[in-house]
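Participant: Predicted coordinates and the sequence they were generated for:
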Amino acid sequence: MKTIVHKADSRGFANHGWLQANHSFSFAGYYNPEKVHFGALRVLNDDVIAPKMGFGTHPHDNMEIITIPLKGVLKHRDSMHNAWQSVVPGEVQVMSAGTGLQHSEINGSNDEHLGLFQIWIIPNKQQVAPRYDQKVFEESERKNKLQTLVTSIDENHEGSLKIHQDAIISRIDLDKGKAFQYQLKSAQHGVYVMTIYGAVNLSDNVLETRDAIGVSETDSFEIHAEEDSSLLFIEVPMEF
């Protein structure tokens, strides 16, 4: 089994006043040649956005973009939809940029900060028709069991959002003392695991809040919860 540990305080950080951004991989003004991507996972940003602020209209193409709100209210608008759409904790948003689109993402609250993960995954198909979707995922459905959020559009997996890549994004909330065995899809896949909160032990690595580990070249691994913990799994092809 091959592992690479990224501690929370080793991430790139940008303070824009209205935006506090932590970058797991090279992004915007942060560049680390050892942290450009993990397989097809290109971006994992941990953002906190001030009330009424956000990202104005800007373009994307040929990227799969997944947003997971953690607190507050995200307001989204894109060139496929005229109306603003709310995305709140418990929901996940996906957007296939494909041939190109414009979108805006802002904090929809007047007084509460917005916290979210933004994930970019390099697609396995170029120039697809842009698409957007969002879905509610009940917190109770990841209590000590894996909850699948996102899978490939080419797979018949009911209940998950779809992207153009052979990837799987999932979450689990583990009670202190619980163990969980993660099974990878194939030998060609790796999984990037982030501790959203808590503390877990994975292959003798203790991972605390916002620590992450990339795991590859194995078919499975076990995680032990040292305390109540929440985990994000991003499984992607290592060659793309």
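Facilitator: Great, that's in hand. Residues are numbered from 1 along each chain as shown.

Participant: When you work out contacts or count neighbours from here on, use the C-alpha atoms and nothing else.
Facilitator: Noted.

Participant: What are the buried residues along the helix or strand harbouring residue 70?
Facilitator: Using DSSP states H and E, residue 70 sits within strand 64-71. Neighbour-count burial for strand 64-71 flags 64, 65, 66, 67, 68, 69, 70 (criterion: 16 or more other Cα atoms under 10 Å).

Participant: can you check stretch 220-238 too?
Facilitator: So, applying 16+ other Cα under 10 Å, buried residues of stretch 220-238: 223-227, 229-238.

Participant: Can you tell me which of those lies closest to residue 195?
Facilitator: residue 231 (4.7 Å; Cα to Cα).

Participant: Who are the contact partners of that closest one?
Facilitator: Residue 231 sits next to 171, 172, 173, 193, 194, 195, 196, 197 when contact means Cα atoms under 8 Å, 6 or more residues apart in numbering.

Participant: Would you check how far apart it and residue 60 are?
Facilitator: According to Cα to Cα, to the nearest Å, residue 231 and residue 60 sit 28 Å apart.

Participant: Over to residue 4?
Facilitator: Distance from residue 4 to residue 60, by Cα to Cα: 29 Å.

Participant: Surely residue 200 is in contact with residue 230?
Facilitator: No: look at residue 200 against residue 230 with Cα atoms under 8 Å: they stay out of range, at 9.2 Å.

Participant: Verify the contact between residue 181 and residue 223 for me.
Facilitator: Yes: using Cα under 8 Å, residue 181 makes contact with residue 223 at a distance of 6.4 Å.

Participant: ok, residue 162 - how many residues close by?
Facilitator: 28 (other Cα atoms under 10 Å).

Participant: Also residue 181?
Facilitator: 12.

Participant: mind checking how far the nearest residue to residue 161 once chain neighbours are set aside is from residue 117?
Facilitator: Nearest non-adjacent residue to residue 161, counting by Cα to Cα, 6 or more residues apart in numbering: residue 150, 4.6 Å away. According to Cα to Cα, residue 150 and residue 117 sit 14 Å apart.

Participant: Got another one to weigh against that:
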Amino acid sequence: MKFDRYIFHARLLPALTIAIPVVLAVSPWLPSEIFYSKGIAGQAAKLGLSGSIAMAMAYVLGQLSRGLGARLEERLWKEWGGRPSTVFLRHRDPSLGARQKLDLHARIRQINPDLHLPAPEEEAEDPVEADHCYERVGSWLRGKTRDAKQFPLLFEDNVAYGFRRNLLALRPYAFLASGVGVVSGMWAFMLAADWLAAVIGSTLIGLYASHNSIADVRRQSEKYTRSLFDALDRLDHQGPARRRPPRRPRGRPSNEDAA
């Protein structure tokens, strides 16, 4: 798995909501003496090892985070009526005003004349084919705006969406891991072992995971979509796209994008 900023924030950080409580659950039962040092030095070694194990677990769980996030995304898009960028481009969708939507369509045609955006009558007559046209527009626009240096705000919005999506997908597992951590900590308390970190840390992780909702994911997805269309201003300054023979988009658009 290639490691970059997106991977760290959108995959590894959500995975830590599982890894940290699991490590905290095991931590009370690891005596500092096994690190050949007692007192503060032993506790520091124990903390360092626990942190390293948590990061290693998060790295492995990052693939699970991505897969579950993609599955959740597909389900949410069905519930929302389609991919956000496709929904926003529909004439019948009220997310954008009618005048604003017509202006948006006109700007897209100006930048890339090869893209067809159906008129309201065409969309009403064949909404499925209209969606195919809008999907092609979204795929083209995402492909033109992947450079994080040229489109930093768009990249930040996409990272935030990936984090929220994957965190929500992992929430049941985070709750389970947090429960294990709390139970382990309470058991350690009854046996007069180190328990505070396991109970408090696992509880905080569980509360943090519960704070992220479907509504939060949708808001962030729509925020990214608006930023995606705002990026047309920068593309417009680069001039019209070279005319090419129309071609059908290959494959499903990347599930790493929010719109």
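Facilitator: Here it is on my side, so go on. Quick caveat: nothing in here was measured; it's all calculated off a predicted structure.

Participant: what's the TM-score here?
Facilitator: Overlay of the two chains. TM-score (TM-score structural alignment, normalised by the length of structure 1): 0.23; 95 aligned residues with a Cα RMSD of 6.4 Å.

Participant: Just give me the closest of the buried residues of stretch 220-238 of structure 1 to residue 161 of structure 1.
Facilitator: Closest approach to residue 161 of structure 1 among these (Cα to Cα): residue 234, at 13.6 Å.

Participant: Just the contacts of residue 231 of structure 1: which are in strands?
Facilitator: Using DSSP state E, the subset of these located in strands is 171, 172, 173, 193, 194, 195, 196, 197.

Participant: just those now: which is nearest residue 54 of structure 1?
Facilitator: Among these, and counting by Cα to Cα, the member closest to residue 54 of structure 1 is residue 196, at 22.4 Å.

Participant: Does the closest one touch residue 212 like I think?
Facilitator: No: assessed by Cα under 8 Å, residue 196 of structure 1 is found out of contact with residue 212, at 9.0 Å.

Participant: So which of those two has more stuff around it?
Facilitator: The neighbour comparison of residue 196 of structure 1 against residue 212 (other Cα under 10 Å) goes to residue 212, with 24 against 21.

Participant: OK, contacts around residue 161 of structure 1?
Facilitator: 94, 133, 134, 135, 149, 150, 151.

Participant: Can you tell me the closest non-neighbouring residue to residue 19 of structure 1?
Facilitator: In space, residue 19 of structure 1 is closest to residue 49, 4.7 Å off (Cα to Cα, 6+ apart).

Participant: and that neighbour, how many residues sit next to it?
Facilitator: Residue 49 of structure 1: 23 surrounding residues under other Cα under 10 Å.

Participant: Repeat that for residue 183 of structure 1.
Facilitator: Neighbour tally, residue 183 of structure 1, other Cα under 10 Å: 12.

Participant: Which helix runs longest in structure 2?
Facilitator: Longest helix of structure 2, by residue count under DSSP state H: helix 39-80.

Participant: That one - contacts with which helices or strands?
Facilitator: Packing partners of helix 39-80 of structure 2 (3 or more Cα pairs under 8 Å, 6 or more residues apart in numbering; DSSP states H and E): helix 13-26, helix 152-169.

Participant: quick one: buried residues of the longest one?
Facilitator: Looking back up the chat, that one is helix 152-169 of structure 2. For helix 152-169 of structure 2, burial by neighbour count (16+ other Cα under 10 Å) applies to 154-155, 157-169.

Participant: Can you tell me which of those is nearest residue 199 of structure 2?
Facilitator: Once Cα to Cα is applied, the member of the buried residues of helix 152-169 of structure 2 that ends up nearest residue 199 of structure 2 is residue 167, at 21.0 Å.

Participant: isn't the closest one right up against residue 14?
Facilitator: Yes: counting by Cα under 8 Å, residue 167 of structure 2 touches residue 14, with 4.8 Å between them.

Participant: How about the contacts made by residue 202 of structure 2?
Facilitator: 20, 21, 24, 177, 178, 179, 181, 182.

Participant: any idea how far it lies from residue 172 of structure 2?
Facilitator: In this view, residue 202 of structure 2 and residue 172 of structure 2 are 14 Å apart by Cα to Cα.

Participant: Likewise for residue 227 of structure 2?
Facilitator: 31 Å.

Participant: Between the two, tell me which one has more neighbours.
Facilitator: Neighbours around residue 227 of structure 2 and residue 172, counted as other Cα under 10 Å, are more numerous at residue 227. The numbers are 18 against 15.

Participant: Contacts for the strand or helix carrying that one next, please.
Facilitator: Using DSSP H and E, residue 227 of structure 2 maps to helix 214-230. Applying Cα under 8 Å, 6+ apart, the contact partners of helix 214-230 of structure 2 are 84-85, 104, 141-142, 145, 153-154, 157-158, 160-161, 164-165, 168, 258-259.

Participant: sorry, back to before: so for residue 4 and residue 60 of structure 1, which sits in the more crowded spot?
Facilitator: Ranked by neighbour count (other Cα under 10 Å), residue 4 of structure 1 and residue 60 place residue 60 first, with 17 against 12.

Participant: Verify the stated contact: the more buried one with residue 104.
Facilitator: No: here residue 60 of structure 1 does not reach residue 104: they are 10.9 Å apart, not a contact under Cα under 8 Å.

Participant: just to revisit the earlier point, does the strand holding residue 70 of structure 1 pack against any helices or strands, and if so which?
Facilitator: Checking 3+ Cα pairs under 8 Å, 6+ apart, strand 64-71 of structure 1 ends up next to strand 91-96, strand 114-121.

Participant: Tell me how far residue 230 of structure 2 lies from residue 154 of structure 2.
Facilitator: According to Cα to Cα, residue 230 of structure 2 stands 9 Å off from residue 154 of structure 2.

Participant: I should have written residue 237 of structure 2 there, sorry.
Facilitator: From residue 237 of structure 2 to residue 154 of structure 2 the distance is 17 Å (Cα to Cα).

Participant: for residue 167 of structure 2, same thing?
Facilitator: For residue 167 of structure 2 relative to residue 154 of structure 2 (Cα to Cα), the value is 20 Å.
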